[in-house]
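Chemist: Got a sequence here, can you build the structure:
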Amino acid sequence: MKRGEAVFQKTVVLVGAGNSHLVFVRRWRMRPVPGVAVIWINTQDTIPYSAMTPACLNGEAAREEITIDLVRLARSAGIRLVVGAAERIDPVERLVHVPDRPPLRFDVLSLNVGSVSRPLVDPVQWEGSIPLRPLGRLLDRCEAWIARLEKQPRPFHCVVVGGGASGCELSAALARRCEHLPRFRLTVVEAHERLLPRFPSWASARFTQRLSEAGVTVLTQCRVVGGSPGRLVLDDGQELECDAAIWATPGVAPPLLRNSGLPVDAEGFLRVHSTLQVEQFPHLFAAGDCITLLDHPELPHNGVYAVRQGPVLYDNILSYLQKRPLRSFRPQRRCLYLLNLSNGQAVGSYGRWTFSGRWVRRWKERIDRRWLMSFEPPASMAASAVPETEESPLMRCGGCGAKVPGHVLHKVLSRLEVPRDPRILLGLSEGEDAAVLQVVPDGPVHVQTVDYFRAFTDDPYLLGQGAAIHALSDLYAMNAVPLAALAIATLPFARGPIQEQMLHELLAGAQSIFTAEEVVLAGGHTTEGPELALGFALTGLAQPSALFRKNALQVGHNLVLTKPLGTGALWAAWMRSACPARHWRELVQHTLQSNRAAARIAAGLNLRACTDITGFGLAGHLLEMLDASRLSARLFIHRVPLLEGFEMAVRQGIVSTLHADNAKWECRIHGSAPLPSWLFDPQTCGGLLLAVPPDQTDDLLAQLRAAGYLHAAVIGQTIPLQGTAPHIELLAST
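Modeler: Sure, this is the predicted structure:
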């Protein structure tokens, strides 16, 4: 890349993961625009597909089968995903405010946030009050009380408030799912004179018959006007006692729109032109259930139109950025609706035509699954998970997976002729995690370290947090108290405002960690480069007699690992769109867990042998301790904690690009073939490896787990040196 070439010129922010934005992201994956960065904000990292939610609730489909994984989808499209709720949009300053991070700047913003449910009984006061949206929470709540009823049967009355399409499908699904519960009752309340008031009467009659055959009570021309926990009040004064109420009533506009001062109609929905641009703000676009089309104000709020709006939204945002004419969205005159009867059949409606049967259910199944499959990452991305060769290099990992291999580093350091200085108590020759300087005689020593790596994530804020935690770990691994940090940042070539935004997020993420760890960010240096990178030079203080050392191992001590392994392979899987959201969620949580408390606990027990597990993996860093202490070690294979998803990634052939170099230590590992991959997996923000006497082990583990290191475990023990070189012995059982 030539110096001065602009990588990022414009930023598009998508708020919400409705159908229109799903179509936008899918199209962006096929045809991205150079120079344009896309940020996608959503409250969750997965979403259930609404059309298949009844099939999941009635037991026809598993939860994972109906779920769209936004982590994998966004990564496959080269789009940055931010999991959080947009609190406010400033259309003038062009900022989106998201909790716990700096505002995100945009050139163009699109809203596809849907509508929200309006329960008349606060779900916070009564867990039995279940809004229809978000669908994921609806499924969680229903599954929870169904599981309780299956374990401890008792009388249970569920009321579905609303007899539209959603209410009817959910009612039929619940009737099927709970038909084996003899004391379960279900009631549907609809304000109009029949179910499915917007559909042809034949479709209404078909659903009414289905619910009647299932023993469901249907109350029409009744409206719920209030209630309290366990009780709903109807407009005729009648009260319904119930154990759960599902609010399948028409959605209302989300408060975000009005709270942001955007132009809305009387009901709070965004006023949008046919080009899908928000009235008064041509750089704001919107689609789906959250809008009112000014040319078609009577258009109902439903996902059928949102799907058709997606291509128009994509084309118009690109046209706006490129200053080309925009096209208009024209809603279709007729819409196809397919509703699941949850008895092996479905009801279809297209204009005035209605039909039902098993063939309709099969048709719906094919359409729904084809839609879901369209958001799976392309097979070509999975193909990049093959082992690295000279002819076909992998995408290089970031984080500690981007370190120079250990054998290269050791060769270079051994060739340097660094003069001795009495003020340097520990330096290059000792191979510790940080240098130790005696600045003031007989006083505390200064402990200094530097850490710097390429981005392991596309989120600068998360990178700032992770880089700070990772750099601090070197000080904690030596029992030093961090004092000050200097930042070293490389920003990709881009326009000034985009670089400003990126640097702000980087340093704000780091500052959030430094504030919590009581460290002062004292300064730093920035430069431009082909890719984002960040590091820190840190200074801490310690008492010489209290330093943790790699050479302090003793025979017969237990080896305790404070955090699970697996970050190298999992971040590599994320790069290849192969890390599911549930694994990514745990990976991020692990990345943001500091070693500060673990170091303090170890210091309180007067432990002295410690290192942190980073780029050279468990084997590399343990061998450093063994070489320094002239001992060997025994590891218990089945006790080593691993991040969920690590083994799945390895089975797919996905490992960090540093893995092969780390595996060059395999000649010093005995007792298992093939060797476990976790031995060589480089860790970003890895845990501490501590040596502890047997009589203190239980106390250490109890304190670690109480401090939040829930996976802390004894993974081995030190043994006497056998032969001339320390080695690692693997045992399948203890």
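
Chemist: drop to CA atoms for contacts and neighbour counts, all remaining ones
Modeler: Will do.

Chemist: all helices of the stretch 51-200 of the chain, in order?
Modeler: For the stretch 51-200 of the chain, the helices defined by DSSP state H, counting those that start in this stretch cover 53-57, 70-76, 135-151, 165-177.

Chemist: How about the stretch 301-450 of the chain?
Modeler: Under the criterion DSSP H, counting those that start in this stretch, the stretch 301-450 of the chain contains helices at 303-321, 358-373, 379-382, 406-415.

Chemist: Show me which positions of the third one end up buried.
Modeler: Counting neighbours by 16 or more other CA atoms under 10 Å, one finds that the buried residues in helix 379-382 are A382.

Chemist: got it, and the first one?
Modeler: When burial is assessed from 16+ other CA under 10 Å, helix 303-321 yields the following buried residues: 303-318.

Chemist: now for that helix, which elements pack on it?
Modeler: Packed against helix 303-321, as judged by 3 or more CA pairs under 8 Å, 6 or more residues apart in numbering; DSSP states H and E, are the following elements: helix 19-30, strand 281-286.

Chemist: now the longest helix along the chain, how far from the chain's geometric center?
Modeler: As assigned by DSSP state H, the longest helix anywhere in the chain is helix 496-517. A distance of 20 Å separates the centroid of the chain from that of helix 496-517, by CA atoms, centre = their mean, to the nearest Å.

Chemist: follow-up on the earlier one: reformat the helices of the stretch 301-450 of the chain as JSON lines; add distance to P254.
Modeler: Below are these laid out as JSON lines (distance: least, CA to CA, whole Å):
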{"stretch": "helix 303-321", "distance to P254": "16"}
{"stretch": "helix 358-373", "distance to P254": "26"}
{"stretch": "helix 379-382", "distance to P254": "36"}
{"stretch": "helix 406-415", "distance to P254": "53"}
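
Chemist: one more, for comparison:
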Amino acid sequence: MIGLTPHKKDLRLIGGGHSHIAVIKKLGMRPIPGIRVTLISNNTLTPYSGMLPGLIAGHYTFEDCHIDLRKLCQWAGVQFVCSEVQRIDPVGRQIYCHQYPSLQYDLLSINVGSQPALTEIKNATVHGHPIKPIKQFLQNWRQWLESAQASRQPKRVVVVGGGAAGVEILLAMRYKLCNTTAIHANFTLVCADQKVLSAHNERVQEFIKNHLQTLGIRIIFGKHVISVTEHQLALSDNTTLNYDFSAWAIHSSAQSWLAESGLECDGQGFIQVDQHLRSISHPDIFAAGDSAAFMPLPLPKAGVYAVRQGPILAKNIVAQLENRQLLPFKPQRSFLSLITIGERYAIASRGALFARGKWVWVWKNHIDRAFMARFNPQPMVNTDNSSDAKESMRCGGCGAKVSSNILQNVLSQLDIQPHPDITSGPGDDAAIINIRANTRWLQSVDFFRSFIDDPYLLGRVAAIHSLGDIYAMGGIPHSALVTAIIPYSSEPIMQETLLHLMRGVLKTLKTENTALIGGHSGEGLEIAIGLTVNGTLSSSEALTKSGLTPGDSLILTKPIGSGVLLAANMTARCKGLWLDQALAYMLQSSLTAATILRSCAARSCTDVTGFGLLGHLQEMLLASQCSASLSINAIPIMEGAQQCSLQSIQSTLYAANKQASRCQDYTGQHPSYPLLFDPQTAGGLLAGIPAERTDECLHALSTAGYTSAQIGCVTPYNNTNSLITLIDH
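Modeler: Sure, this is the predicted structure:
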């Protein structure tokens, strides 16, 4: 018998806004037994809007003002799905995402923010740059800066919107241009109201108006934009305004899919919620922040409300799951407003109060950095040994198979394509394969525990990893069998987990023209996946490990470092963007790389996986009775891998890989040296090719999108403990 902690319900969080990061932090500190929590966000990093003007002005780095959602979720034990939600079905309780399988929920919370209401202005969705999504705005601003640097002509910058966001963005952009670039620009603020910052007290309004005028910034009052072309705005009084860069900071609108999903929304498309932050039409859906319309009292779209709603939202989510009474959100009548004015100077207001100065900026900076620090938590260990955490005992052996009901439901939803070589039916006990004449059969197996909490991504990577052996031998993948282990949970959760895992596998297999011909599934403590893959080899010779010849160039088709990054992620010490890039490498097929290597007369090849770069190279050298010289500087390294390695983060296989190495005489201190023993998941191909084909091969690999390199050369056999010579200069 094996003790398991079953998941019974799914809590899904859509959007990484300020309210949801508070919920994730709360649930990380006090997990809800039996509840699987998932965050769905189209970005790994979520910006903190309060620091955006400082980022534009140059006071902060990009990292200073972005919260790493993947890292936070890893720390909190929350599943992270990086995808964009397209719609939800509140009746069927399904979430539909872009290029990702649908997700079922028992309880849902939405915190996706808002965006400028551009559809109200003709062509505004085509021309100009809305300040939200912030990621896109920053990218557009930086691209414009680069192009403007090359021109000596004065530029015209226009910000549309006289609220706090418009004023802060305008002053931040002006500070950036005047203090860190040679770009000369004229600035204009278009304000639909008769006053700038109309939601603030008169002292704030007067100060900002005078400050803008002192800086030579033109203010257009009482007019709004009715249409826009590539370089011109048309105003409501039939005048026009030319621009080179324009930013939209007008009133907010909701994302269209909210209302299109059938939720009760207000006139602007925001989800109507009651005093408990719960949808008035669907009580199993919560909404907070800018995506919600708080029905008891109209609230401005201000980040302070999203932040303050977070703790109440977290408590109410837990209360609803535990069938307890919900708490009302009680918004404060007034709140502290801190506005930066480009330089390290800020104003503060609350109600009729007003203050300004450099000390206000220091105060705001302290508040903002303290807020960010709250969501960069240190790794913690869950020591819950309560009886609730060990609800049931589950059998081993064949008693641990996934139920036929779950299995049949999953299979019925998979698009498994037939293959002309397979003559058996889908329900037969074994696959019947007709091997074509003059064809040799390749077969390999791989199996590993889950390294990421997203079963769909895991399935895709597992298939890429397993097919690497076939490509390394110069073969063509033919078919595959899958072994899947799923944690015991409620039937709907187990079914969805298996479905996503298998859809991930099929996504890769279809792309690689490989048939799924069977498999086995069972229960376990955690997700695990294995594939037995079959391949064919034509009359040409296989690329074995024994074909290296002295003088050959050693070509590596992917960077190394995935092992240390995955180890860092397990303890929430890997930046989300580092893991995103590592996953992108893992998802890169070796099909084209293998074809290129073969066309460049590769003599020997292997895929770099569990034994690390040196371990797999050593296998090739021993089989070929050769030695090798390796340039450490030439080896491509995944971003973040060196940083993690220097923090003494290592994969569990690192020590054994290093001990087995035959380059023990190396005494250097190169920062990439430990990564030579790092086990790789879905790593690249390592091949020996004739030296005269090196440039041709690298050019072809680069054109095909591979981050490849010549990392060394094969030398005559040296039968000592220094089979591999490392050069670190």
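
Chemist: where does the TM-score land?
Modeler: Laid over one another, the chains give 0.89 as their TM-score (TM-score structural alignment, normalised by the length of the second structure), with 672 aligned residues with a CA RMSD of 1.9 Å.

Chemist: one step back: so for P492 of the first structure, which of the helices and strands packed on helix 303-321 of the first structure sits nearest?
Modeler: Ranking these by proximity to P492 of the first structure (CA to CA) places helix 19-30 first, at 21.4 Å.

Chemist: against the second structure, where does that closest one fall?
Modeler: Counting by TM-score structural alignment, helix 19-30 of the first structure pairs with residues 18-29 of the second structure.

Chemist: try stretch 277-284 of the first structure
Modeler: Counting by TM-score structural alignment, stretch 277-284 of the first structure lines up with residues 278-285 of the second structure.

Chemist: ditto for stretch 518-534 of the first structure
Modeler: Stretch 518-534 of the first structure falls opposite residues 513-529 of the second structure when the two are matched by TM-score structural alignment.

Chemist: tell me how far that stretch is from the chain's mean position?
Modeler: 25 Å.

Chemist: Could you do stretch 321-340 of the first structure as well?
Modeler: The chain centroid and the centroid of stretch 321-340 of the first structure are separated by 31 Å under CA atoms, centre = their mean.

Chemist: and the end-to-end length of it?
Modeler: When the termini of stretch 321-340 of the first structure are compared using CA to CA, to the nearest Å, they are 41 Å apart.

Chemist: got it, and stretch 570-581 of the second structure?
Modeler: Terminal residues of stretch 570-581 of the second structure are spaced 16 Å apart (CA to CA).

Chemist: which part of the first structure lines up with that stretch?
Modeler: So in the first structure, the equivalent range for stretch 570-581 of the second structure is 575-586, judged by TM-score structural alignment.

Chemist: what does that stretch contact?
Modeler: By CA atoms under 8 Å, 6 or more residues apart in numbering, the list of residues contacting stretch 575-586 of the first structure from outside reads 45-46, 69-73, 75-76, 377, 381-382, 384-385, 570-571, 573-574, 643-645, 649.

Chemist: Show me which of those are buried.
Modeler: Applying 16+ other CA under 10 Å to the contacts of stretch 575-586 of the first structure, the neighbour count classes 45-46, 69-73, 75-76, 377, 382, 384-385, 570-571, 573-574, 643-645, 649 as buried.

Chemist: In three-state terms, label the spatially most central residue of the first structure for me.
Modeler: Centrality entry for the first structure: nearest residue to the mean C-alpha point is R585, 4.1 Å, by CA atoms, centre = their mean. Here R585 of the first structure is helix, with the state taken from DSSP: H, G, I helix; E, B strand; the rest coil.

Chemist: hmm, back to that, check the fit of the match of helix 19-30 of the first structure onto the first structure and give the mean distance.
Modeler: Between stretch 18-29 of the second structure and its aligned partner residues in the first structure, the average distance after superposition works out to 1.2 Å, using mean CA distance after the TM-score superposition for the first structure.

Chemist: quick one: contacts of that stretch?
Modeler: When contacts are defined by CA under 8 Å, 6+ apart, stretch 18-29 of the second structure is touched by residues 13, 48, 69, 72-73, 75-78, 111, 288-289, 303, 306-311, 313-314, 375.

Chemist: Only the buried residues of that stretch, if you could.
Modeler: When neighbours are counted by 16+ other CA under 10 Å, the buried residues of stretch 18-29 of the second structure are found to be 18-28.

Chemist: quick one: which of these is nearest to N721 of the second structure?
Modeler: Closest approach to N721 of the second structure among the buried residues of stretch 18-29 of the second structure (CA to CA): G28, at 48.6 Å.

Chemist: any idea how far the closest one is from Q378 of the second structure?
Modeler: G28 of the second structure sits at a distance of 11 Å from Q378 of the second structure (criterion: CA to CA).

Chemist: again, but for E696 of the second structure
Modeler: Using CA to CA, we find E696 of the second structure at a distance of 47 Å from Q378 of the second structure.

Chemist: Also A355 of the second structure?
Modeler: Using CA to CA, we find A355 of the second structure at a distance of 36 Å from Q378 of the second structure.

Chemist: that older thread, which other residues reach the longest helix of the first structure?
Modeler: Contacts to helix 496-517 of the first structure, defined as CA under 8 Å, 6+ apart, come from residues 8-11, 101-102, 104-105, 460-469, 482, 491-493, 520-521, 596.

Chemist: same thing but at 7 Å, please
Modeler: Outside of helix 496-517 of the first structure, the residues that reach it under the criterion CA atoms under 7 Å, 6 or more residues apart in numbering are 102, 105, 460-465, 468-469, 491, 520.

Chemist: top strand in the first structure by residue count?
Modeler: strand 481-492 (DSSP state E).

Chemist: whereabouts in the second structure does it align?
Modeler: Mapped onto the second structure using TM-score structural alignment, strand 481-492 of the first structure covers residues 476-487.

Chemist: was I right about S604 of the second structure contacting T544?
Modeler: Yes - judged on CA atoms under 7 Å, S604 of the second structure makes contact with T544 at a distance of 5.4 Å.

Chemist: Between the two, point out the one with more neighbours.
Modeler: S604 (26 against 18; other CA atoms under 10 Å).

Chemist: What's the match for the more buried one in the first structure?
Modeler: Across the alignment, which pairs residues by TM-score structural alignment, S604 of the second structure is matched by A609 of the first structure.

Chemist: How about S444 of the second structure?
Modeler: Under the alignment defined by TM-score structural alignment, S444 of the second structure corresponds to T449 in the first structure.
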